[in-house]
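Participant: Give me the fold of what follows.
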Amino acid sequence: MGQYSIKELEKLSGIKAHTIRIWEKRHQIIEPNRTSTNIRYYSDADLKKIINVSLLNNHGVKISRIAEMDAVELNSKIQELTSQSTEHQVQIDALVLAMISLEEEKFEKTLSGMILRFGFEQTVVEILYPFLEKIGILWQTNQITPAQEHFISNLVRQKMMVAIDGLELPPKDSPKAVLFLPENELHEIGLLFYYYLAKKNGIRTYYLGQMVPHSNLKQVYDVHQPDFLILSLISPLSQDSIDRYTNSLANDFPNSMILISGSVINRAEKNKHKNIHYFRNALEIKEMLKIG
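Facilitator: Prediction:
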């Protein structure tokens, strides 16, 4: 069971802490628990309710009217709003609610509906990525359980693989890319999306996945001689480790354009190696994949 401070509730719901307190006092929307030292905290149920209340209030329903609703009516209104709205924040919050409750059918239905409505690429960039950023707040504050983490990762991964499998295989004479995560890197969702983008843009792809030893990467490189190496570096690394690793990539794979994403790009030394390029988003990598 999650336990949230009012500041965490503010970050996850988008509602200012001051507003939450007003809603508590005037309308009894939620009622916080208190620790033995009288510090207020909120439960998963409180978080779900405040997100639902926020969604309805942002779409013109007065807070006094929402306060009169029982749980059945509130949920009914939310389902109606989610199915009709094209606003991305509504869809993001719907995914958060499904994640908190471990409701696989609801998560699947919501995500599939968005893909049908907006297309896979737009759904990932404008809805799924912001959703994962919001979930990152839960990870950082230890408010998400291993079960919830695996639940989300597996469902998102399944969607990614279905989308990738649905693309045509580029011809054998197409440019080639090897996609991988280095040792100690486990954050695969972003790399899977780059896999999708590369294949969709006519690149013949070889996906190696997580925690690939450098020696194994060299073996694959020698066999396929790829035009691109695509990887993501998210795990915390010292500056020395970043420099050593990028140096080894540049020196060992001189004939490939090496495309790197992830938090490391904020500290990497740009323009040091002519064959290493850093990208921040889908638009940038798509432009880079047109080179060569």
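Participant: make it CA atoms for all contacts and neighbour counts henceforth
Facilitator: Noted.
Participant: longest strand of this protein?
Facilitator: Taking DSSP state E as the criterion, the chain has its longest strand at strand 204-212.
Participant: What distance do you get for the residue nearest the centre of the chain to Leu111?
Facilitator: The centroid of the chain falls nearest to Leu132 when counting by C-alpha atoms, centre = their mean (3.1 Å). In this view, Leu132 and Leu111 are 13 Å apart by C-alpha to C-alpha, to the nearest Å.
Participant: what do you get for Pro171?
Facilitator: Applying C-alpha to C-alpha to Pro171 and Leu111 gives a distance of 31 Å.
Participant: which one of the two has more residues nearby?
Facilitator: Leu111 (24 against 10; other C-alpha atoms under 10 Å).
Participant: this one as well, want them side by side:
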Amino acid sequence: MKQVDNPIRVASARSGLSTHAIRVWERRYGAVKPKRTGTNRRLYSDVEIERLTLLRLATASGHSIGNIATLPLAKLKSLVSEAEPEGRRARPGSPAQSFHDACLQAVKALDDRQLGEQLQRALVALGQQGLLRQLVAPLAQRTGELWRAGVITAAHEHFLTAALKVFLGNVAGQFASSPIAPAIVIATPAGQLHELGAVIINAAAAQLGWRTTYLGASLPAAEIAGAAIQSKAVAVALSIVYPEDDPHLPHELISLKHFLPAEVKILSGGRAAAAYSEILTRIEAIQPTDLDAFSLQLDALRKAASGREVGVNTPFLSRTI
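Facilitator: The predicted model follows:
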């Protein structure tokens, strides 16, 4: 297979590191050794981007970059697999933290019974909003990071997605929305196969009383727009997670904007959304950064649908899945 070399912009989007951090870690610690073009532009291989991702996760867990910058890839994977980033831990000993650890172990073991039991217990202990914000969103983000770093396989991530799709679907089904409640269509655009972020969004919107139409992964723009028109949706929510450099996605987004009625708003987020920020801004997509911001935007859109003023466009899930 031909080796693909990526510019620093793509390396930044995929690794979660700023371009400044990548340059510093390269120059000061020898963390990676990118190729150079004739014009001295850096080019990073997929292996080097994987290495940068692992280094970011390991430093977030408390390791010094100076001590780990030149470690072999296998050792970095081991460090990341054993550690949980400080910034994502719940309070030590808290229910959310214990559920997170237990669920992650169940995912690694592909143990659907244990995962289901932990999710059910978490729902009782944390409540519906707490389940999404304190457990499901951080768990999805952590699992995605471990997959991207090569610590777990795509099978593990798909296992979690399948389990949460059923579990959160059942939770969302408990919310009987009013026939006059605002409607939202939720999907991932064509080429975006990772749907866990969309699953979480669907549950969050249902909990807020919206009529949700969940379409799943990798839908063409015309199909998404058709569903929005048929359901008389106020908004369309898109989860954009991977890849960060799909040359076809900008066209899909522009087409979606063209097909939708002018009054239908587009919300878009996910790990890879930042890589498409220019085109998302061009189509006037609302870009919340997390679940809380997403909820605020839904509240604003609901008020607008009722004839009240829409709130400001705050910058959704930019790094959740």
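Participant: Tell me which residue of the second structure lines up with the residue nearest to the centre of the first structure.
Facilitator: Alignment note (TM-score structural alignment): Leu132 of the first structure maps to Ala140 of the second structure.
Participant: Check Phe193 of the first structure too.
Facilitator: Match for Phe193 of the first structure (TM-score structural alignment): Ile200.
Participant: where's that match, which helix or strand?
Facilitator: Using DSSP states H and E, Ile200 of the second structure falls within helix 196-207.
Participant: The longest helix along the first structure to helix 189-200, inter-axis angle?
Facilitator: If you go by DSSP state H, the first structure has its longest helix at helix 146-165. Angle between the axes of helix 146-165 of the first structure and helix 189-200 is 10 degrees (criterion: axes from the mean of the first three to the mean of the last three C-alpha atoms, to 10 degrees).
Participant: so how far is the helix or strand just after helix 146-165 of the first structure from its chain's centroid?
Facilitator: The helix or strand immediately downstream of helix 146-165 of the first structure is strand 176-182, counting by DSSP H and E. Offset of strand 176-182 of the first structure from its chain centre (C-alpha atoms, centre = their mean, to the nearest Å): 20 Å.
Participant: got it, and stretch 206-221 of the second structure?
Facilitator: 15 Å.
Participant: tell me which residues in it are buried?
Facilitator: Using 16 or more other C-alpha atoms under 10 Å as the test for burial, stretch 206-221 of the second structure gives 206-207, 209-221.
Participant: Show me which of the residues you listed is closest to Ala11 of the second structure.
Facilitator: Ser218 (23.7 Å; C-alpha to C-alpha).
Participant: need the helices for the second structure, in chain order.
Facilitator: Taking DSSP H, the helices of the second structure run over residues 8-15, 19-29, 46-60, 65-68, 73-82, 95-109, 112-130, 137-148, 154-172, 196-207, 221-230, 249-259, 277-282, 291-305.
Participant: Quick one: the ones you listed as a markdown table, columns for distance to Ala187 of the second structure too.
Facilitator: Converted to a markdown table, these look like this (distance: least, C-alpha to C-alpha, whole Å):
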| stretch | distance to Ala187 of the second structure |
| --- | --- |
| helix 8-15 | 22 |
| helix 19-29 | 30 |
| helix 46-60 | 27 |
| helix 65-68 | 38 |
| helix 73-82 | 31 |
| helix 95-109 | 24 |
| helix 112-130 | 21 |
| helix 137-148 | 17 |
| helix 154-172 | 13 |
| helix 196-207 | 6 |
| helix 221-230 | 7 |
| helix 249-259 | 12 |
| helix 277-282 | 16 |
| helix 291-305 | 15 |
